[in-house]
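Enquirer: Sequence plus the predicted model coming up.
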Amino acid sequence: MIGRPELRGALGASRALFVNVGLFSVFVNLLMLTGPIFMLQVYDRVLASGSEATLATLFLLITALFGLMGVLDFARTRVLARVGARFQALLDRRVFEAVLRRSISPDERGRHASGMRDLEAIQRALSGPAPFAFFDAPFAPLFLAAIFLFHWSLGLLAICGGLVLFVIALLNERRSREPMMAAAEASARSEGFAETLRREGETVQGLGMRGAAIARWGKLRDDTLGAQIAASDATGGYAITSKTLRFYLQSAMLGLGALLAIEQIISPGMMIAASILMGRALAPVEQAIAQWSVMQRAFKGWTSLAELLEKTPPPESRTELPTPHGHLEAQGVTVVAPGATAPTIRNVSFKIGPGQALGVIGPSASGKSTLAKALAGVWRPYAGAIRLDGAALDQFEDDARGRHIGYLPQEVALFDGTVAENIARMAEQVDDAAVVLAAQRAGAHEMILNLPKGYDTMIGPGGGNLSGGQRQRLALARALYGDPAVVILDEPNSNLDAQGEQALVAAIADLRKRGRAAVVMAHRPSAISACDMLLMLEKGAPRAFGPKDQVLRETTANYPQLVGGAPAQPAQSAQSAQSAQSAAKPSAQGPVQATARLGESMTARVAPVAPGPSRPGGQAE
């Protein structure tokens, strides 16, 4: 597995620190003998001799030794805290990158991401008292051996008590595993549902769903609390049992030692020392049981992280290619959405160059957004290839591909930061001139200046303080930032008013004028008025491709069906073809009216159609 070596490597980076913790643990456990030895000397020598000077000397000595033990114990605690911090620091970026890369899958977006929480669980286990059980356990035989030196029956009692505690620890591990996993899953479900409700608060409020939503959330919370109580009962019972048993064993050790002292087999000091030593020998077992929930969560996190990192290996370094000019080609592209089994688009081919704009049309669920994701490099083709200036998209590193291909997704997402930072794609160093230029090219400059602080206006998470049209225009500016060679626009006018659509058409025309290429996924035909090429998709398959006017004529001639309506009559088709030719020509009345006529003709003709035989114009079946 790829993931496990990465985790072991991050843990191995603190090998020297673990050695220091082990060395400190040696001295700490040796100094644990200070108490028993002191009691042995007090009962057997000081009380017998009545020497106050001896008592004072012993007291000063144990004061220094206990002080040293405290310093060493504190030191190993600090070292373990740094072990956990180093482990998390080494994997933070890698895990978060893997989470982000997995999030492109629709199935993964619907789940509650646990990668970072798994990493934090391991960090807490490494930094807390749980590892002390591991480092202190090897010294338990030393303490038991010391008890055997006093008398074999005392040693036997300590060993039997230790075995009982060990059995309790095993039962704790087996009985608590499922309840704790169920509690963790229930907590993740309730947290995920609560976050969805918070994010979609407008929908909840507008549809009057608050009562039903809170009721469902409350049921999930009740399930979570029930699972947590069950997990607490499963672990708490064993922890209390082990703690009570240890206290009982210490008292039993005192009772047995007293009997042996009465019979003058051992001294009273040995009786007290044996009780203290047994408590110290059994402490690691009790500590492991008390920290078992933390350790078990860390074990689960380790397994989950290993799986995540194995499924998402780090990207390979790639040779930096020259800046492309904008030659975009799709060669028999078939795309299967992550987590799905059936292809969303099949055998799509086209080719455009600098100064060209391709409009992609088709009914809902025809594959337009899937094609946009593939062209932007978000989803990889299952078959075929997408090439930019002859190089397959996966030959570019992700950041480099993002600089060369601007992307406006259908679902616009803005981030917590200023307008300028969002346009600059959250870069650490914002190029103010490039930000303003991108906004001007997107026709959003004046709109931004009208915001409370202009380009320095803070945008909340998701852009909730902006309208849908404002978010879309800022996202267009972000796609144009850095002057990419190709721009992919997925439903760029879905939230725009007439002014916004004018700005969009002008931005696409400006891209063509400056020798850039553009691909526009359009459900509303006004978005393709500035395009010179057209690709029609139906049920994921290409039905027509070529010059826009030609595709519109062919669509009318060969596919005279309407969206959700009856077939058009021949006379209507001829009339529609004539109106399509006039709509495709430049209008002296301005782009808005020309767009309106194009929209009317598209409404009548560019619609889901029945498959037909292969036709000229580059279209594929």
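Expert: Looks like it came in fine.

Enquirer: switch to C-alpha atoms for all contacts and neighbour counts from now on
Expert: OK.

Enquirer: show me where the stretch 101-250 of the chain has helices.
Expert: In the stretch 101-250 of the chain, the segments counted as helices under DSSP state H, counting those that start in this stretch are 106-109, 115-127, 130-136, 140-150, 152-199, 201-206, 210-262.

Enquirer: Which of the ones you listed sits closest to L552?
Expert: For L552, the closest of the helices of the stretch 101-250 of the chain is helix 106-109, at 33.7 Å, according to CA to CA.

Enquirer: Flag every buried residue along that closest one.
Expert: E108 (16 or more other CA atoms under 10 Å).

Enquirer: Second structure follows, compare the two:
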Amino acid sequence: MKLLIARMWATPRFGGELALASVLINLLALVSSVYSIHVMNRYLGQGVDATLVTLTIGAAIAVIMEFWLRQARLRMAQLFCGGIEREYSGLAFTAFGTARFQLFEQIPLGQRREALAGLVTIQQGINGGNLAAILDGPFALLFIFALSLLSPILGLLALAVALVLTVLIFVIQRRMAEPAAEMVKHSARTSGLAQFLAGGGETIRAFNCYSGLQRRWEEGQEDLSALRRLVQRHQNLVQQLTQSATTVLTIGLFAVGAREVVAGDLNVGSLIGASILGTRALASIGRVAQLAEPLEKARHAIGQLDAMAKLPTERQQGSVPRTLKGEVQAVDLSFRFPGHPLPLFEGLNFTLQAGGVMAVVGGNGTGKTTFAKLLTGLLEPDRGHLKVDGMDLRHLVPEWWRQQLVYLPQEPIFFDGTVRENLTVLAPDMDDATLLDLCNGLDLGGFLDSSPDGLDMPLRGGGSTLPLGIRRRFALVRGLAGGGRVVILDEPTEGVDAQGCQAIARQLNEMVRRGCTVIAMTKDDFIIRAAQMVLDLNQKPTPRLVTAPAGAPAEMAPEHA
């Protein structure tokens, strides 16, 4: 609520129009009370039909005007809230897409998913209908003021009931804030298991996970249901309090008002009008009270997105060399994950000449993938330098540097879209003929021909429906489409069949002939034998470096070719 009010103050034009519309709407809302008073006092007292017709026509015009103004205000409120939604949508995309990878990866995946899911929560809390209800809330005082003009005693009674109701609702909302926030967090945690249930059918059955997961699922759903019931009880309590307060106020108004009518200080029409005004006042308060939960959830979601947005972003400035030869050099290079007592490696020094081939070997967890991410600039060393053509990677514009790479990550992931859209992300203007040549070069033509969609084949779920070997080769095509001169491959043949390995070897040989610098994290002998330099990350803390005799890289050919 504070955010909406602050934004209205920050945009005087929108805020002023919404405020003016709300004033007119609530002034017109007084018509029903005025109509009741005049019908009871003038028509019933005099019996003139013309009076009743005039009053009815006037009231009908007021109702139509109120309806029109409410619709116009709703459209303005939707535009206003739509701007906030777009702002946080853009904020989320920017934070997730440009935050420094090293810091971004330190945030747990579940927390990142929860922050993204918060966009829906923000849309549910910050919308035109809710803003309209908030704007109507303060006008409860207008109805009470109008009531006090009819009878000061009845006005004080209505004010007292409204104040008591407001205090009780405030207390309930404070008590509801914590379980509501906890429910959002718990929903995000259980969503991870829900995603596994949706996509992990093979694992659940093949490894008999059903019983163990069932317990976790039931416990999670039970905890979530308990929190949901607690929040719903608070919501129902607010509704019941509002209804009870309305009933109590109606009884009080008629009880006190009846005595004033008997005493001659009030007429029957004014008593009925006072009842209508009191009901409207409490209804305005009740509508605002019902927004407590969605607004609290939206506040929590906004806090999470704001925290993500505070992450430092990747550099947008730096050097952009005119040419790139492709010499890669490490000078006293060291890297340690935050919170780990020992470095993954340290004191690494090497110079790989442009057009050379390096094989990086090591067991699981020795740092091959981390080294690949250092080379791409996704991670930064704790000490030392990684240089290309004598320039520190930290001094280059990251976007430019990655355009110079042919990068194959260990776990290739694709966005939801067609094969064409994914493979040409580095070269959006690439024509189909060129793209198909790249695919055929990695023996993917047959796979594409097997689908009626061809390059329009849809990819879903990060490409997880593709066979691993096909997915890796598609990912290599994606990297090749950019035309980079420095090739960084993380386990290029993992999960690839013999025919695919031959295709990858041919492509590697072609890149070497073109003078590309190749650095491959691999366990494949055919790549290791062809390498001029082998970096062994098994040796700690300083990796062992083996350099082959000077000369051109050997031809790569898998033994099972």
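Expert: Received the coordinates, thanks. Please read all numbers here as calculations on a predicted model, not as lab measurements.

Enquirer: about what we covered before: put together CSV for the helices of the stretch 101-250 of the first structure, with distance to V28 of the first structure on each row.
Expert: Output for those, formatted as CSV (distance: least, CA to CA, whole Å):
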stretch, distance to V28 of the first structure
helix 106-109, 47
helix 115-127, 18
helix 130-136, 9
helix 140-150, 13
helix 152-199, 21
helix 201-206, 55
helix 210-262, 21
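
Enquirer: Would you mind finding the most buried of those helices?
Expert: helix 115-127 (a mean of 21; mean count of other CA atoms under 10 Å).

Enquirer: Looks like A427 of the first structure contacts T418 (just checking).
Expert: No. With contact defined as CA atoms under 8 Å, A427 of the first structure does not reach T418; the gap is 11.4 Å.

Enquirer: So for those two, which sits in the more crowded spot?
Expert: T418 (19 against 11; other CA atoms under 10 Å).

Enquirer: which residues touch the closest residue to the more buried one other than its chain neighbours?
Expert: Closest residue to T418 of the first structure apart from its sequence neighbours, by CA to CA, 6 or more residues apart in numbering: M458 at 4.2 Å. Neighbouring residues of M458 of the first structure by CA atoms under 8 Å, 6 or more residues apart in numbering: 416-419.

Enquirer: ok so, going back, who wins for proximity to S25 of the first structure among the helices of the stretch 101-250 of the first structure?
Expert: helix 130-136 (6.5 Å).

Enquirer: Report the mean distance between the closest one and its aligned residues in the second structure.
Expert: Superposing on the second structure places helix 130-136 of the first structure at an average distance of 2.7 Å from its equivalents, by mean CA distance after the TM-score superposition for the first structure.

Enquirer: sorry, back to before: ChimeraX command for the buried members of the contacts of M458 of the first structure?
Expert: Buried subset of the contacts of M458 of the first structure, written as a ChimeraX selection, criterion 16+ other CA under 10 Å:
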select :417,418,419
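
Enquirer: how near is the residue nearest the centre of the first structure to S467 of the first structure?
Expert: For the first structure, V99 is the residue whose C-alpha lies nearest the centre (CA atoms, centre = their mean; 3.2 Å). Computed as CA to CA, to the nearest Å, the V99 of the first structure to S467 of the first structure distance reads 29 Å.

Enquirer: Check whether the residue lying closest to R4 of the first structure once chain neighbours are set aside sits in a helix, strand or coil.
Expert: Of all residues not flanking R4 of the first structure in the chain, A306 sits nearest, at 5.1 Å (CA to CA, 6+ apart). Three-state assignment for A306 of the first structure (DSSP: H, G, I helix; E, B strand; the rest coil): helix.

Enquirer: Could you count how many residues lie near A306 of the first structure?
Expert: 21.

Enquirer: again, but for L277 of the first structure
Expert: L277 of the first structure: 25 neighbours (other CA under 10 Å).

Enquirer: Mind telling me what it corresponds to in the second structure?
Expert: Using TM-score structural alignment as the criterion, L277 of the first structure maps onto L277 of the second structure.

Enquirer: Verify the stated contact: its match with S148.
Expert: No. If you go by CA under 8 Å, L277 of the second structure and S148 don't touch, sitting 9.9 Å apart.
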